[in-house]
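Engineer: after the sequence you'll find the predicted model.
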Amino acid sequence: MILVLLWGAILVSCLAYGLFLYKVLTACQLIDETGPVRGSELILAGLSLLVGVLQIASFFVPTNFYLSAIWLGGALVIAGLYRSGMTAYVRQFWEKQKQIPVFWLLFLAIVLYSTLSPDHFDSGIYHLPSIRWNERFPVIPGLGNLHGRLAFNSSFFVVSAAWGLTDLVGQTLYPLNGAIFLLVCWRLMSWKQTQYPVLSLLLLLLVLYYLTRHVFSPTPDLPATLLPMTMMLMWLDQKPGFGFQLVVMVLLIALCVTIKLATIPIVLALIPIGWAVRPYLTVSRVALVLSIGLAFAVPWVLRNIILSGYLIYPFPGLDLFSFDWKIPIERTHHERDYVEFWAKFRIHEAYMNVNYLKMSFAKWVPMWWERQGNFFNRPIWVVAVLSPLVMLSHLLAPKRRVAFNVLLMPYLVTLAGFLFWFLSAPDFRFGYAFIWLTALIPWLPILPEPAGERMLSLWCNRLAGSASVILIGFFVVYYLVIKHFPIQQYALIPKPLSYRDKGAYESLFTLRHTRSGLEVLNPVGSPLEQNCYEEEGKLCAPFFYPDLELRGTRIEEGFRSSLQVQKQMSLNK
């Protein structure tokens, strides 16, 4: 299957770049030797570099397969320069997989699910269209005027475009989520390399239950869950000193914010982490941390400005510019309000009522509670809400007080993330990492650890293996037996996300003309139906804006609203 090759290419190339970064930092004496560096940490560092480089490249060229080919070429050069190091890490992986045999059972499950077509409801609305726009053009001024959600500036879409291979295989592939999923699961299954193996096991079970359905889709929800979670686990296992692990944590914090703004509370972790390593800080090390932050933040903010005209979209309060491509403020308010509206009430956009957002806390919380479809959402949320009481109880038990002191700052950061999620946009998929960790961390001083490494590995492998067997069994029964999914047809290339499965082109889209003469396709049934899927022969958007116009004669010059132009002219007068 082609996705397996792409997973391998992404992970091994990121390993090479991560090793290169480690060698450079060591040679410059910017990091301390705090123990062996795990291969997964090198891959995470390389992944962060990949995102950072492609964000910058997106200002000048389309982020398509040419850039991924250049990236792979650079990885080959690095692998040649550090052949012994690369060989050692690959050999280490093969040796460890003998200790974690159930990983291959999980791998089989992910391969099976990756043959399916994405079923995330946002994928056809703006995930896939965003990836296609990145594949075809450098970042386009005012693209959000065509459809506001195309200005949801996730660096995940930029990287996904580079690995989509649309022009090579005739459809867009989504290998990035599968690669990240396997990497994080492998790390969670390395029971012997963490101080909290029971926590890793519980998180693994939650990841398999909630996120397996996302491994074959282009949603940023998966990395926006797994990467903050991984950063927090690294913090819990952090060794004293300014080591490579700390640099990876800083990279992950910066990366998470550019993938999904809902992860921004993770930035708070920099304060206690920085305080803990203050004896090891030097001017050059502080400069390194600041440089990492700026290297991710500046391109991301600039992309926000170019796509929408706002510093951070869709937050019109940060309205510092008056570019002609700026999205009209009323539509920006709508996008901001709908994110909150959907998260609280799970009502379709066509039936949005902004008066609901004026409800008191006591009124909207019961409505939100009733609309939690997943059985486990409610009990996990309740455990998270009660978690401060569990943490305070440790103060009353001298034996648990030491563990309480170690866990306090990581817990407070996750609690801040939990509160931010619940009070802003409480859709569970926006805050999985914060919810799970807030619920679980307080129980670590109480949870019993299995006696002995052998018993630990035995029980963890049994539970992880059982979960993988359940996933495989569900796939066989539901998709192969009940749904009659033709897996043999999609064994090489997965089933595409396409409007062609829904009906004839003419029955799905309506051609309309703006006042400036632009031809725009709208899905038939809009606003109830909002999917443009992979359509790129003509401009396509879920909503029709008659004021939409080009800023010049070519798409690369961008889009604008005549309403915004008229507003600027009035202000000038």
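Structural biologist: Nice, thanks for sending it over.
Engineer: switch to C-alpha atoms for all contacts and neighbour counts from now on
Structural biologist: Fine.
Engineer: what is the neighbour count of Val90?
Structural biologist: By other Cα atoms under 10 Å, 14 other residues sit near Val90.
Engineer: equivalent analysis for Pro379, please.
Structural biologist: 11.
Engineer: how much space between it and Cys460?
Structural biologist: 23 Å (Cα to Cα, to the nearest Å).
Engineer: start to end distance for stretch 140-159?
Structural biologist: One end of stretch 140-159 to the other measures 16 Å (Cα to Cα).
Engineer: just say helix, strand or coil for Val520.
Structural biologist: The assignment at Val520 comes out as strand when based on DSSP: H, G, I helix; E, B strand; the rest coil.
Engineer: show me where the stretch 301-450 of the chain has its helices.
Structural biologist: All helices of the stretch 301-450 of the chain, identified by DSSP state H, counting those that start in this stretch, fall at 329-345, 361-370, 377-393, 398-424, 432-440.
Engineer: in the first one, which residues are buried?
Structural biologist: Put plainly, it is helix 329-345. The neighbour-count check on helix 329-345 (16 or more other Cα atoms under 10 Å) flags 329, 331-332, 334-345 as buried.
Engineer: other SSEs contacting it?
Structural biologist: Using 3 or more Cα pairs under 8 Å, 6 or more residues apart in numbering; DSSP states H and E, the elements in contact with helix 329-345 are helix 361-370.
Engineer: from the chain's centre, how far out is the helix it packs on? Work that out for me.
Structural biologist: 28 Å (Cα atoms, centre = their mean, to the nearest Å).
Engineer: try it against this one:
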Amino acid sequence: MLSVVLIWIYVLITTYLTGFAFLKFVTSLECMHSQKGSKGTYKKYNTHFRASFIVAGLVVNTVYAELFSIFAGVGIAANVLMIAFCVLIAVYYREELIGDFIDVSRLFVTGYTGYYYLLIFLIMAYGTSHGLMHYDSDLYHAQAIHWIEDYGVIKGLGNLHVRLAYNSASFALSALYSMSFITGQSFHVMAGFCALMLAWQCLDLKDIVRRGHPIISDFARIMGIYYLFMVFDEIVAPASDYFLSTFIFYIVIRWLDMNVKHERSYVPYIMLSLLGVYAVTIKLSAAPILILAIIPIYRLLSGKNPGKRKALLISVLLAFIIAIPYFIRNLIISGWLVYPVTAINLFGVDWKIPKGIADYDAKEIKVYGRGFTDVETYGDMPLSQWLPQWFAGIHGLNKIMVILDIAAIAIYLVCLVYFFAVAINKKTEFGKKKVFNISRHSMLNFADFITISTTMVVCLLFWLFTAPLIRYGEVYVCLTFAIIFGRLLVRGFNLLDADGIFAKRLIAITAIIIAVWVGYKGVNVVKEDMPRFNPDYLLVQQDYGRYEADTFQISGMTFYYPVEGDRIGYDLFPSAPKNMDGEIEFRGYDIFSGFMPLKN
């Protein structure tokens, strides 16, 4: 745990500094200034949440690690260079940063808020120190991170181990902060750190009592807390699913908060859209989240202000900067721009993974996601056959949530029809005028509700018809019904007398129920953790698994493969899931030249 805490402090400092510099630069651009009122002056947007600096820094440092990996291994040199940049940033912005530090320090003096954040920090660090290592982490996550640490990127690496072609930006981020160059142990703390960001964001749920009424983001936060309890004993693993889910939760919650508060500036919406692009580089299944970019694009294209056009061009440029390193790594590792999608075949490189292998791999992902393992039998099964079997295989709360999602989609369709009917017949400007007369300003307007609901429904359906393993799409399963039903509940509450006894008692009872539920889940987490408790993990994080292995050689270089099964862990490097002798070869004389399929 101590190792996790120390690395997290390093992560907090470096991400805060790089994120601070990035957001300061973007908001300083004149085209990013917002007009106050229809005829007001243009003012610079001020970032309201310090967590935004950290999240922005995670994106900046990930892109940095990906770019660095194209030229060299991401190890001590990458960290030294990053630290040098951070020192320059700290010196340049020293007065503002000192002011921020003083403001944060006041959280521990003027109330209990600072201690709440510290407590969550320590709890999440404990959860990240040990737990259930994900099967895929010992299968290929650890090896993928090891390759980035030692070599950066190698041409045709996917030919050695097809799973290594599953490129994810999260692996580059994990390699940057693994600290393997210090002790030889590669620490895997970044999935837990992303979970920490979500946990801190969910802490704002406590404001429901002070506020005296619910808002729609409260329901997203409740599901975020539920998700954190579900994965608390798993965030020790560097699986991309945890990175993706926590970022999707973050995007949706922050988007709901801004819309409820009727944020006028388009800058924070641009930043969330860029975070959506980043989420896609973690896992391509997040692509539908980019629907939320409709809001800033519409705002930037509306009107005749040339500054908005410039802001749009800068936003597109930033999106490309985030995405291009990911696609370059894809091409180098697999020979395909988007592996295992073979429909996009733009490059005839000699290290390309054979099309047949890529197509089979894509089918295997789809079949596995539907709950089957036999690709030959279930690979081409029609929807009418696999969907009932998939649904029957879901149990417990997951099945209940899927049923709630189905009901929520039905409600969404009714709302969508109503939205367009009113828009066509009455020419209502939904972005400016609310469809319902409500007494509160802190309610998501109908057009924004349709936008976020459409995004979540499309995300859910995209997941369902590609690879509907619950682990892959838990975030969509949780958020879809929470947002749609949440707005109905908020609408119902707003019909009550806010200052009445019933409304106050309802809020108090709700707060008590949430507190009891969190306490109950917390007790269960402690009970489940007790058999796994090891005092050694209070100092050093649990390592990857270790397995018995055999060896094979390629041009005199030794490679490892597991004697049983297909997992190999981190230490035995380089490795493959099986003996690849006679199947692949070096493109040149050594490993730096890359791998290619053996020519017949």
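Structural biologist: Alright, I've got the coordinates. Every value quoted in this text rests on a predicted model; they were computed, and no experiment measured them.
Engineer: what's the TM-score once they're superposed?
Structural biologist: A TM-score of 0.87 describes the superposed chains when it is computed by TM-score structural alignment, normalised by the length of structure 1; 545 aligned residues with a Cα RMSD of 3.0 Å.
Engineer: and for the alignment partner in structure 1 of His161 of structure 2, the neighbour number?
Structural biologist: Under the alignment by TM-score structural alignment, His161 of structure 2 pairs with His147 in structure 1. Neighbourhood size, His147 of structure 1 [other Cα under 10 Å]: 20.
Engineer: could I get the full set of strands for structure 2?
Structural biologist: Using DSSP state E, the strands of structure 2 run over 34-35, 42-43, 549-554, 557-562, 584-586, 595-597.
Engineer: need the winner for burial among the ones you listed.
Structural biologist: Greatest average neighbour count among the strands of structure 2 goes to strand 595-597 (a mean of 24), per mean count of other Cα atoms under 10 Å.
Engineer: that one maps to which residues in structure 1?
Structural biologist: Strand 595-597 of structure 2 maps onto residues 559-561 of structure 1, going by TM-score structural alignment.
Engineer: that stretch vs structure 2, average distance?
Structural biologist: Comparing stretch 559-561 of structure 1 with its match in structure 2 after superposition yields a mean distance of 0.6 Å (mean Cα distance after the TM-score superposition for structure 1).
Engineer: what about that stretch, distance to the chain center?
Structural biologist: Distance of stretch 559-561 of structure 1 from its chain centroid, counting by Cα atoms, centre = their mean, is 29 Å.
Engineer: also stretch 88-99 of structure 1?
Structural biologist: Relative to its parent chain, stretch 88-99 of structure 1 has a centroid offset of 27 Å by Cα atoms, centre = their mean.
Engineer: all helices for the stretch 101-250 of structure 1, in order.
Structural biologist: If DSSP H, counting those that start in this stretch is used as the criterion, the helices of the stretch 101-250 of structure 1 fall at 102-113, 128-136, 155-162, 166-169, 175-188, 197-211, 221-236, 244-259.
Engineer: what angle separates the last one from helix 155-162?
Structural biologist: Relative orientation of helix 244-259 of structure 1 versus helix 155-162 (axes from the mean of the first three to the mean of the last three Cα atoms, to 10 degrees): 90 degrees.
Engineer: now the aligned residue in structure 1 for Trp351 of structure 2: how far from Asp547 of structure 1?
Structural biologist: Here Trp351 of structure 2 is matched to Trp325 in structure 1, going by TM-score structural alignment. Using Cα to Cα, one gets 12 Å for the distance from Trp325 of structure 1 to Asp547 of structure 1.
Engineer: ok, the two, which is more surrounded?
Structural biologist: Trp325 (28 against 17).
Engineer: and the more buried one, what does it touch?
Structural biologist: By Cα atoms under 8 Å, 6 or more residues apart in numbering, Trp325 of structure 1 lies in contact with 141-142, 145, 308-309, 551, 558-561, 564.
Engineer: can you put these in TSV and add distance to Pro426 of structure 1?
Structural biologist: Formatted as TSV, the contacts of Trp325 of structure 1 follow (distance: Cα to Cα, whole Å):
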residue	distance to Pro426 of structure 1
Pro141	31
Gly142	29
Asn145	27
Ser308	25
Gly309	27
Arg551	37
Gly558	34
Phe559	32
Arg560	32
Ser561	32
Gln564	32
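Engineer: in these, which residue is surrounded by the most others?
Structural biologist: The most neighbours of any of the contacts of Trp325 of structure 1, using other Cα under 10 Å, belong to Ser308, which has 32 neighbours.
Engineer: quick one: neighbours of the counterpart of Ala416 of structure 1 in structure 2, just the number.
Structural biologist: Ala416 of structure 1 maps onto Val458 in structure 2, with residues paired by TM-score structural alignment. By other Cα under 10 Å, the residues close to Val458 of structure 2 number 18.
Engineer: which one of the helices of the stretch 101-250 of structure 1 lies nearest to Leu357 of structure 1?
Structural biologist: helix 221-236 (23.8 Å; Cα to Cα).
Engineer: name the helices or strands packed onto that closest one?
Structural biologist: helix 175-188, helix 244-259, helix 398-424, helix 432-440.
Engineer: which residue lines up with Pro299 of structure 1 in structure 2?
Structural biologist: Under the alignment by TM-score structural alignment, Pro299 of structure 1 pairs with Pro325 in structure 2.
Engineer: which ones are touching that match?
Structural biologist: Pro325 of structure 2 is in contact with 63, 66-67, counting by Cα under 8 Å, 6+ apart.
Engineer: of those residues, closest to Ala195 of structure 2?
Structural biologist: Of the contacts of Pro325 of structure 2, the one sitting nearest to Ala195 of structure 2 (Cα to Cα) turns out to be Val63, at 19.8 Å.
Engineer: how about that closest one, what's its match in structure 1?
Structural biologist: Matched across to structure 1, Val63 of structure 2 falls on Gly52, judged by TM-score structural alignment.
Engineer: repeat for Ala279 of structure 2
Structural biologist: Using TM-score structural alignment, the equivalent of Ala279 of structure 2 in structure 1 is Cys256.
Engineer: for the aligned partner of Met234 of structure 1 in structure 2, what are its contacts?
Structural biologist: In structure 2, the residue paired with Met234 of structure 1 is Arg254, using TM-score structural alignment. By Cα under 8 Å, 6+ apart, the contact set of Arg254 of structure 2 is empty.
Engineer: which residues touch stretch 10-20 of structure 2?
Structural biologist: Here stretch 10-20 of structure 2 has contacts from 52-58, 60-61, 82-83, 86, 89-90, 177, using Cα under 8 Å, 6+ apart.
Engineer: re earlier: looking at the helices of the stretch 301-450 of structure 1, spot the one closest to Val289 of structure 1.
Structural biologist: helix 398-424 (19.3 Å).
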